[in-house]
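>>> curious how this folds, go ahead:
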Amino acid sequence: MQQAKPSFSFWFTLSLLQFQHQVTGIKVVDGDVNVTMGEDAVLQCKLTDTSDEVTQITWQRKNSAHEDNFLIYESESGAKPLNEFGKRVQFIGDGDKNANIILQNTILSDEGGYVCIFTVFPSGPYSTDIQLTVRVTPVIKVFTEDPPEVGSGESTVATCIAACGKPAATITWKTSLAEQRIENNSFLHENGTTTTQSQLLAIPVKSMHQQEVFCIVEHPTLKHPEIISHKLNIYYSPSVDVRAAEKPPGSLLLQCEADANPPATYSWSKENQSLATSNKMNIERSGQYLLEMTPDINGLYFCESRNPYGTASGTIYLHISSSREQYGVLIAGIILILIALAVVLFFVWRQRGEQTGSVQFRRNRQDTGGTESDSMTQGRDQGREDVDSV
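The predicted model follows:
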């Protein structure tokens, strides 16, 4: 039986398989790219494992239904942009096996798929897909939109917002509040960005006012967590302290101080009668009232402080004698008389002491002289007895 000879189609198929086997080692190396909006994005594309000639390099951008060529490179003419988008692209490859490009000053709409195509002779075109992700740094803000009032129950004491970030930011709080609660919400925008909002809730008390809390925001575009400090703003009604201080010459300053938030305004009255003044606005702002030292200064004075959350008042009673200067002179005279009397008594006592000392001295001398005479007499008598005995 005669053996059948292979047909032409068989040899063609065999040759094609051999050719495909020779080019299967050729590949295009790429890598997906993440970039922060506003920065430059480097899209890498390299052809490997072939010595065939590259005749053309084409870059495409994927849209919803098709690909748009935006840049082409040919060895004779170099890189050429094909549309407005291509004008933002810089070709930085060598035009042979390297087709890297830089997309400058990226914007959010640059995100998407890109195609890098090598046209190789004689083996044909080779391509790869690259995904570009554009990240957006959120705008961070901490505030107290509506300051809560003491006694109002659980309220939002601070709000932290990381607006229009991509991807969504993560928000946490660091505080020294005894009790607190946190509520987080996220809102996705049409352009793909997300706003994250975190509310710090607590029961407001007076001691919280001006207390510092910290909002901590984490996001892939931030090298380190963003920490924003915020001082709490708590509203409360006034409490009053009233005092007086003498301001020479001949005046007295009444001072009314209120601890209040928002700041209080002040008014002064005397025994339920408003005090006339030419500087009313200054009194309302500072709480200070200056009085002249006149005979009618005495009486009961009232200070009232007020803010939208309450009213507080304080009193001070003034009684200044009109003859207090005379009393001062009289007291000074009495003190001087007492001092003079003490000096006189001191000298009298000293003189008497000296006289007493002189009398005692004379008496001592007389006693001493008598003693000496007796001794001498006894000596003479003893001498006579000695002579007689001899």
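>>> C-alpha from now on. contacts and neighbour counts both.
Will do.
>>> tell me the secondary structure for residue 284?
On the three-state scheme (DSSP: H, G, I helix; E, B strand; the rest coil), residue 284 is labelled helix.
>>> what sits closest to it if chain neighbours are left out?
residue 266 (4.3 Å; C-alpha to C-alpha, 6 or more residues apart in numbering).
>>> which helix or which strand is home to that neighbour?
Using DSSP states H and E, the element containing residue 266 is strand 265-270.
>>> structure for this one too, so we can compare:
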Amino acid sequence: MNRVVVSSWPFFVLLIVNTGMRTNTLKVIGGKRTVILGEDADLFCRLSEAEEFDQITWQKETRENSNKHNFFVIKPDGTTSNVNGLIGRVLFIGNTSDYLGSIRIRNVTLLDEGTYTCIFSISSGPIQTEMSLSVIVPPVMSVTGHVSPVGDNEVVLVTCIAAAAKPKAEVIWDTGALNKSLRWVTNSTQHANGTSTVLSQLIGLPTRTANQKQVQCVVNQSALEEERTLSYTIDIHYPPQIVNIKASPQAKYFLCVVDGNPRPNYIWSRDVQPWPGSSVRADGDTLHLLSLSSDLNGLYVCEASNLYGSTTGSLYIHITSEISPACWVLLFVILCLIVAAAIFLWSWYKYGKLPCSVASSPEQTSQDMIEVPIRQTEKTTGDEEAES
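Have a look, this model is predicted:
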């Protein structure tokens, strides 16, 4: 009898030790989660070893309610029940056969952020694990310019805002060629819901050199897949500068070129003389010559103006009549006729005949020269007889 009792004692001790070792190795596995506002959060929960359980209970301690309380229960057959809110937003995505009690919280809000506890109720008592759920919020970004006139004092040129972000966004500037002439000041504001707004202002002298230069606001934050860049072109206002009037290749129109911001308004006028009616058309910064005649000759003035001042430039137009190719041909023909007439007259005057007449033979010339005196002799004899 004693032998039996003695032999059973080590077995009883061994049984207790083995049971205790198994209880110590059994645990619930989970993990913290970080999600972006509005996304779904999957909370993982599983027993490390196979073990029968009575139910799986989820508890939470969040911004909405800082007291830990039950909100979801899972039975071994997979049936679920909601308690204390989140109805319709919690989904069981685990598998009780695999001792997996994972859940999904849909459309996460900032109020869902906090600590979640997954509890397996087994015969030896409840075992659990805690996990944190963090919600991050991407910033709402904007860049705004401040229109400034040219001046000698520093002003805020551009403002960049990364609003309602969690965690706080980092804002820097890429000023390119203006790196040495601009600086920035950044401030942040913490909100009650855990988000922050960062406001960064770009400051510098409002000069013509800075006008139309591009700067970039660069925003970094953990909820963004990559850094975001917001570009802005600096806008500095100043009066119109020197007027430069340029002619088109055929001088059929003239362009009044002036540097000014905002863009100047243009007025064309004619100095002293009246405007030449429909022969000229002024269209903004352009003067069109609709017909080319000496009636357009005169001094034309271009006046450019904006809110900050005005300036003028002048153009003198002088148009001379040009001889067309047909006129040159006609003039050449007339000159040829004049030369030909002169040759004919000279020939008639010197030779008594046209230069194109047929030349007479020597015999005919001698005969004509003899006949004249004979006729004159006969006429003389007749006269003598009459006188007798």
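>>> returning to what we had before: which of the residues in the strand holding residue 266 of structure 1 are buried?
265, 266, 267, 268, 270 (16 or more other C-alpha atoms under 10 Å).
>>> ok, now stretch 125-144 of structure 1?
Residues of stretch 125-144 of structure 1 classed as buried: 127-138, 140, 142-144 (neighbour count, 16+ other C-alpha under 10 Å).
>>> tally of neighbours for residue 195 of structure 2?
20 (other C-alpha atoms under 10 Å).
>>> quick one: it and residue 295 of structure 2, what's the gap?
Residue 195 of structure 2 is 75 Å from residue 295 of structure 2, where distance means C-alpha to C-alpha, to the nearest Å.
>>> how about the contacts made by the spatially closest residue to residue 174 of structure 1 that is not a sequence neighbour?
Sequence neighbours aside, residue 214 is the residue nearest to residue 174 of structure 1 in space, at 5.1 Å (criterion: C-alpha to C-alpha, 6+ apart). By C-alpha atoms under 8 Å, 6 or more residues apart in numbering, the contact set of residue 214 of structure 1 is 173, 174, 175, 227, 228, 229, 230.
>>> how about the strands in the stretch 151-300 of structure 2?
Remark: strands assigned in the stretch 151-300 of structure 2 by DSSP state E, counting those that start in this stretch are 155-165, 170-174, 182-190, 196-204, 214-220, 228-233, 236-237, 244-247, 253-257, 265-270, 280-283, 286-289, 298-306.
>>> now for the longest one, which elements pack on it?
In terms of contact count using 3 or more C-alpha pairs under 8 Å, 6 or more residues apart in numbering; DSSP states H and E, strand 155-165 of structure 2 is assigned the packing partners strand 140-145, strand 196-204.
>>> quick one: closest of the ones you listed to residue 367 of structure 2.
Residue 367 of structure 2 lies closest, by C-alpha to C-alpha, to one member of these: strand 140-145, at 116.4 Å.
>>> just how off-centre is that closest one within its chain?
Strand 140-145 of structure 2 sits 15 Å away from the centroid of its parent chain (C-alpha atoms, centre = their mean, to the nearest Å).
>>> what does that strand contact?
With C-alpha under 8 Å, 6+ apart, strand 140-145 of structure 2 has contacts from 157-165, 217, 230-232, 234-235.
>>> weed out the non-buried ones from these.
By neighbour count, with 16+ other C-alpha under 10 Å, the contacts of strand 140-145 of structure 2 hold 157-165, 217, 231-232, 234-235 as buried.
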